[in-house]
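Student: Show me the folded form of this:
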Amino acid sequence: MSRHVVCPAAELPPGARKVVVVDGREIGVFNVEGRLHALLNRCPHGGAAICSGVVTGLSQSSGPGDYRLERRGEFLRCPWHGWEFDMATGQSWCDPRRTRVRSFEVKLEAGSDLVMGPYVAERYQVTVEDAYIVVDL
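Tutor: Here you go, the predicted model:
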């Protein structure tokens, strides 16, 4: 597993989202009341850029005329077909047994922790030939 810094914490306050490219994959990073979630920006149902969808809650009802919105801000609705996914798990609310958005581990880390090694710099042989500097790869 490789780690990637995607943005400073100040760029992702509660309620915000950011789509980033990591190793060629578009990933949506969400801050839901201080809880961070990272999802692949591709709906498994139809291929839409799901991270541009509406962030919503879960509609619950005990009967006709009675409804309430619970778990506000914890679900992501696909912009194409309206399928909803739990951002914490990636699990589909429409087809929970078979369909989920790929999720990734995401966490907040202090900058001082990121500068600690061990890091190894890639090195190349450098020579001077007449008046030219040459790097061997």
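
Student: only C-alpha atoms for contact and neighbour calcs from this point on.
Tutor: Fine.

Student: Next SSE downstream of the longest strand anywhere in the chain?
Tutor: Across the chain, the longest stretch assigned as strand under DSSP state E is strand 66-77. Counting by DSSP states H and E, the next helix or strand C-terminal to strand 66-77 is strand 84-86.

Student: related to what we said a few turns ago, buried residues in the longest strand of the chain?
Tutor: Buried positions in strand 66-77, judged by neighbour count with 16 or more other CA atoms under 10 Å: Gly73, Glu74, Phe75, Leu76, Arg77.

Student: Before we compare anything, build this one as well:
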Amino acid sequence: MPEDSLYSLLDDPHFLSQTDQPSLQLSSFQFDGTNFLQWRQEIIRALLSKNKVGFITGDCSCPPPADKKHNSWIRCDILYNVSAKTLWADINERYGQLNVLDLYALKKELSNFSQDTRSLLDYYGKIKNLCLEVWANSTLVP
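Tutor: Here you go, the predicted structure:
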């Protein structure tokens, strides 16, 4: 297969590689209803790496039935009469609401956080995670 053909195949969101399996776990931790922002960031990162994020953003919409990519779109998207975009919007609507009490608690924890006896590496990791949580709760970037 020519190199150009391989790159064009890998850039096609309809392409399914051997690692694109329904049983594949995309996130390192399970969504439990309280860790939505971190879970969402991991899922988006995983979908970007697999060139599948267009299915949840709507950029990769369903081609008409006569289109030769229609069946491959169905294989890549979610079945059960709901699209990945619809499912993603429902999850974001349900769990992506800004919780001002959580944001206040995070900001308070961040402002009171000190290195104490932690190593510099532990301190940096913890403060970075707190900053990311505050930012994610403040902006709610889709």
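
Student: What's the TM-score once they're superposed?
Tutor: Once superposed, the chains reach a TM-score of 0.27 (TM-score structural alignment, normalised by the length of the first structure), with 67 aligned residues with a CA RMSD of 5.1 Å.

Student: circling back to that earlier point, mind putting the buried residues of strand 66-77 of the first structure in TSV, distance to Leu40 of the first structure included?
Tutor: What follows is those, written out as TSV (distance: CA to CA, whole Å):
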residue	distance to Leu40 of the first structure
Gly73	18
Glu74	16
Phe75	14
Leu76	12
Arg77	14
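
Student: tell me which of those residues is nearest to Ile133 of the first structure?
Tutor: Closest approach between the buried residues of strand 66-77 of the first structure and Ile133 of the first structure, by CA to CA: Leu76, at 53.6 Å.

Student: Tell me how far the closest residue to that closest one other than its chain neighbours lies from Gln125 of the first structure.
Tutor: Nearest non-adjacent residue to Leu76 of the first structure, counting by CA to CA, 6 or more residues apart in numbering: Val55, 4.6 Å away. Plainly put, Val55 of the first structure is 52 Å away from Gln125 of the first structure if you go by CA to CA, to the nearest Å.

Student: And those two? Which one has more around it.
Tutor: Val55 (22 against 8; other CA atoms under 10 Å).

Student: Validate this expectation: the more buried one resides in a helix.
Tutor: No - going by DSSP: H, G, I helix; E, B strand; the rest coil, the assignment for Val55 of the first structure is strand, not a helix.

Student: contacting residues around the residue nearest to Leu76 of the first structure?
Tutor: Shown in contact with Val55 of the first structure (CA atoms under 8 Å, 6 or more residues apart in numbering): Gly73, Glu74, Phe75, Leu76, Arg77.

Student: between the buried residues of strand 66-77 of the first structure, which is nearest Lys18 of the first structure?
Tutor: Among these, Leu76 lies closest to Lys18 of the first structure (CA to CA), at 13.6 Å.

Student: Leu110 of the second structure and Lys128 touch, don't they?
Tutor: No - assessed by CA atoms under 8 Å, Leu110 of the second structure is found out of contact with Lys128, at 9.7 Å.

Student: Between the two, point out the one with more neighbours.
Tutor: Neighbours per residue (other CA under 10 Å) separate Leu110 of the second structure from Lys128, with Leu110 holding more: 18 against 13.

Student: Can you name every helix or strand that the strand or helix carrying the more buried one contacts?
Tutor: Leu110 of the second structure is part of helix 100-112, with elements assigned from DSSP H and E. Identification of packing neighbours for helix 100-112 of the second structure by 3 or more CA pairs under 8 Å, 6 or more residues apart in numbering; DSSP states H and E yields helix 120-139.
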